[in-house]
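Q: Just to be clear, the model below is a prediction. Sequence and coordinates:
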Amino acid sequence: MQRLVLFIAMCSLISLSQAETEIVLVKEQFIPKYYSSPGYTAALYKIEISSKHTGFITQLLVEAGDIVEKGQLLLIIDETVNKQSIEQVKKEVEIAQVTVADAKKDVNNFERLRKVQSVSEEKLRKARLLLARSQSSLLKAKAKLIKTKAATPYLRVKSPEKAQVVKRLADAGDLAVSGIPLLYLEVLEPLIFETTIPVQWLTKLTKEQTVKINLNHSFAG
């Protein structure tokens, strides 16, 4: 019996000696802390859609909740008046072009006749003056046509970004007044996450610190 006890005691001492000589490596690492706080996501950018021209809405192509792509047509303002104006100004340009062509012919004829003293200098001067006035009228008519055509894109209102329609304030047939909102959009990217945190957490955060947020899925932001 004494031998058995002695043997057990010796085994225990050997095990203890081996345990005392084990080397344990300590690794320093960051241990994240997780806090729970209610919050919500929201669009960083919001867009107010309005018309630059007053007119009746002939088509309103979106509803609240719709997702629209960048450049997608949202609504159309009555283009009838604008189209009529364009046609009228085109005729003014055509008339001015004919007048300039006739005035050039007169100047050329008077210059030829003046060389042989068949026409007075005064008539030649008046012909040149008429040509200058005709050319000026043609330039004004062309500028007016450009300005009239420039209104066309504003009658076909498109989305400037990929967004969601969050509010619709008008219907087809309504009068769109310049500067008055017709639609509100929220740009889909980027989104922001808003939450409130206890005051004691503020000491744990630094400016522009990147944190991991867990929603339905995880993302860094």
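A: In hand now; what should we look at? Remember, it's a predicted structure, so these values are computed and weren't measured experimentally.

Q: contacts and neighbour counts: CA atoms only from here.
A: OK.

Q: Just the strands from this structure, written as ranges.
A: Counting by DSSP state E, the chain has strands at residues 39-43, 46-50, 55-60, 67-68, 73-77, 156-158, 163-168, 175-176, 181-187, 191-195, 212-214, 218-220.

Q: how about those, which one is nearest residue 15?
A: strand 212-214 (46.4 Å; C-alpha to C-alpha).

Q: which outside residues touch that closest one?
A: 218-221 (C-alpha atoms under 8 Å, 6 or more residues apart in numbering).

Q: Now do the closest residue to residue 107 other than its chain neighbours against residue 98, distance only.
A: Residue nearest to residue 107 in three dimensions, not counting chain neighbours: residue 127, with 5.5 Å by C-alpha to C-alpha, 6 or more residues apart in numbering. Counting by C-alpha to C-alpha, to the nearest Å, the gap between residue 127 and residue 98 amounts to 15 Å.

Q: Residue 162 now?
A: 48 Å.

Q: Compare these two and say which is more crowded by neighbours.
A: residue 162 (17 against 13; other C-alpha atoms under 10 Å).

Q: From start to finish, how long is stretch 146-157 in a straight line?
A: Span of stretch 146-157 from end to end, C-alpha to C-alpha: 19 Å.

Q: Quick one: distance of it to the chain centre.
A: Distance of stretch 146-157 from its chain centroid, counting by C-alpha atoms, centre = their mean, to the nearest Å, is 19 Å.

Q: Give me the buried stretch members for that stretch, please.
A: 148-149, 151-152, 154-157 (16 or more other C-alpha atoms under 10 Å).

Q: Against that first model, consider the following:
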Amino acid sequence: MKNGKLVILLASLLIFSLVISGCSSQSEQAVADSEPKKQESVQQEDSKDSKLVVQVAEATRDDLKVELDFTGELAAYREVNLVPEISGVVREIKFEENDQVNKGQLLLKLDQAMEQAEVEKVEGNLEVAKSRLDNARKKFKRIKSLYEKNVISKSEYDSTKSKYEVARAQLKQAKASLNSAETQLNKTTIESPIKGVIAQKRVELGEMATTGNPVAKIVQLRPLEFEGSISTTDLTKVEVGQSVTVEVDSYPERTFTGEVNKVAPTVNPSNRGLKVTVQLANEELLLKPGMFAAGRILVDELENVLVVPKAAVKEQNSSQQILVVKNGTVENRDVETGPANNNRIVVTEGLKPGEKAVVRGPANLQSGTEVEVTEWGETE
């Protein structure tokens, strides 16, 4: 009997334990099920409070410099290969590479012995010709006087006159020969034809300099030229005399100024571009031929035009658009634009001064979106 009661008691305890365990599991599951709903509710609440952040710039009236960028290479204004006109042994050299030389400065002398001897010989012949002419002139003067008095015959007069004319011709020939000999002598000295810098020295003392082979190369670096290429679509924007600023990697903190000197009349078939030449003063001789350079041509200067950053204008379906923030909401505007430079662009229609144009924001920003605004440039 006691054993039966014990069994009943144990069974009751087991059933009670199972009931309690089941209730606890249901309670934990209910808590677990409610947690995602709370998180979802919090996220929904946060999404209502958070807004997309955009950077805006105010459309303002301002002056605008319209500029055209292009690249190219620096080149010497002039290059001259110094070539002897006659052959000869080099006796004197008065230059070295990198020397600055003036126009007319003596640079080199060839052996002059043969040319000097020829000059002296011809000078002697000239003196003889002068003496002969002097005698012939005196004789002709005397014979002419006698002929006019009918003292001598016409044949004697003609003979004397002929000898006088021959003497005159001989003197003229002697003078020409002297001039030729002196010219040859002058060719033994070589002078610089321009003011510039010796870029290359190609001869040494005692060597034979020959016609057709340069002994030096001279470059004119002051002024210097910057040669670049522009698109044919920009042809109407560029004119001789326009101001140009030039930058080179060697002097990153400096800009050099010049002006358009030449615009090629034909298109370059290799790149379909138009060659533009800019003249730079290069007073300090800092710029060297062969340097890569970037130029910026001042095409126009506009006054009191409505401008925004170029980044604010978007191309959309063959039209131009600007996103404008009004009362915290994005509004899409179709606009028409005018000239631009590297940073700013003129807006001719669709925007008013003071309106805020979106310059930077999330991709695919739509009209009607509420946004939080920061000023363009604050984080630039």
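A: Looks like it came in fine. The model shown is predicted, which means the values in this text are computed figures rather than measured ones.

Q: ok, the buried residues of stretch 146-157 of the first structure vs residue 49 of the first structure, which is closest?
A: Out of these, the member with the shortest distance to residue 49 of the first structure (by C-alpha to C-alpha) is residue 157, at 8.2 Å.

Q: Kindly state which residue of the second structure is aligned to that closest one.
A: Alignment note: residue 157 of the first structure maps to residue 190 in the second structure; criterion TM-score structural alignment.

Q: Nearest residue to that match in space, please, no chain neighbours.
A: Per C-alpha to C-alpha, 6+ apart, closest to residue 190 of the second structure is residue 108, 5.1 Å.

Q: close enough to count as contact, that neighbour and residue 92?
A: Yes - contact criterion C-alpha atoms under 8 Å: residue 108 of the second structure and residue 92 qualify, at 5.5 Å.

Q: more crowded one of those two?
A: residue 108 (21 against 16).

Q: got a list of what the more buried one touches?
A: With C-alpha under 8 Å, 6+ apart, residue 108 of the second structure has these contacts: 90-95, 189-191.

Q: Kindly reformat those residues as JSON lines containing distance to residue 294 of the second structure.
A: Converted to JSON lines, these look like this (distance: C-alpha to C-alpha, whole Å):
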{"residue": "90", "distance to residue 294 of the second structure": "44"}
{"residue": "91", "distance to residue 294 of the second structure": "46"}
{"residue": "92", "distance to residue 294 of the second structure": "43"}
{"residue": "93", "distance to residue 294 of the second structure": "39"}
{"residue": "94", "distance to residue 294 of the second structure": "38"}
{"residue": "95", "distance to residue 294 of the second structure": "34"}
{"residue": "189", "distance to residue 294 of the second structure": "42"}
{"residue": "190", "distance to residue 294 of the second structure": "38"}
{"residue": "191", "distance to residue 294 of the second structure": "36"}
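
Q: and of those residues, the nearest to residue 113 of the second structure?
A: residue 91 (11.0 Å).

Q: Can you give me the neighbour number for the equivalent of the closest one over in the first structure?
A: Matched by TM-score structural alignment, residue 91 of the second structure corresponds to residue 58 in the first structure. Neighbour count of residue 58 of the first structure, defined by other C-alpha under 10 Å: 16.

Q: Out of the contacts of strand 212-214 of the first structure, the closest to residue 185 of the first structure would be?
A: When the contacts of strand 212-214 of the first structure are compared against residue 185 of the first structure (criterion: C-alpha to C-alpha), the nearest one is residue 221, at 23.6 Å.

Q: In this structure the closest one contacts residue 208, no?
A: No - look at residue 221 of the first structure against residue 208 with C-alpha under 8 Å: they stay out of range, at 9.7 Å.

Q: These two: who's more crowded?
A: Comparing residue 221 of the first structure with residue 208 by other C-alpha under 10 Å, the one with more neighbours is residue 221, at 11 against 7.

Q: Please tell me how far that one sits from residue 194 of the first structure.
A: Residue 221 of the first structure sits 12 Å away from residue 194 of the first structure, going by C-alpha to C-alpha.

Q: can you check residue 95 of the first structure too?
A: Counting by C-alpha to C-alpha, the gap from residue 95 of the first structure to residue 194 of the first structure is 63 Å.

Q: The two: who's more crowded?
A: residue 95 (16 against 10).

Q: before we move on, back to that, counterpart of the residue nearest to residue 107 of the first structure over in the second structure?
A: Using TM-score structural alignment, residue 127 of the first structure lines up with residue 160 in the second structure.

Q: Isn't its match up against residue 139?
A: Yes - at 7.3 Å, residue 160 of the second structure counts as touching residue 139 under the criterion of C-alpha under 8 Å.

Q: So if I had to pick from these two, which one is more boxed in?
A: residue 160 (20 against 15).

Q: wait, what's in contact with the more buried one?
A: Residue 160 of the second structure touches 136, 139-140, 143, counting by C-alpha under 8 Å, 6+ apart.

Q: do that again at 10 Å, thanks
A: For residue 160 of the second structure, the contact set (C-alpha atoms under 10 Å, 6 or more residues apart in numbering) comprises 136-137, 139-144, 154, 166.

Q: now do residue 17 of the first structure
A: By C-alpha under 10 Å, 6+ apart, the neighbours of residue 17 of the first structure are residue 11.

Q: For residue 8 of the first structure, grab the count of nearby residues.
A: Neighbours of residue 8 of the first structure using other C-alpha under 10 Å come to 10.

Q: thought residue 205 of the first structure was touching residue 33?
A: No - counting by C-alpha atoms under 10 Å, residue 205 of the first structure does not reach residue 33; the two are 11.5 Å apart.
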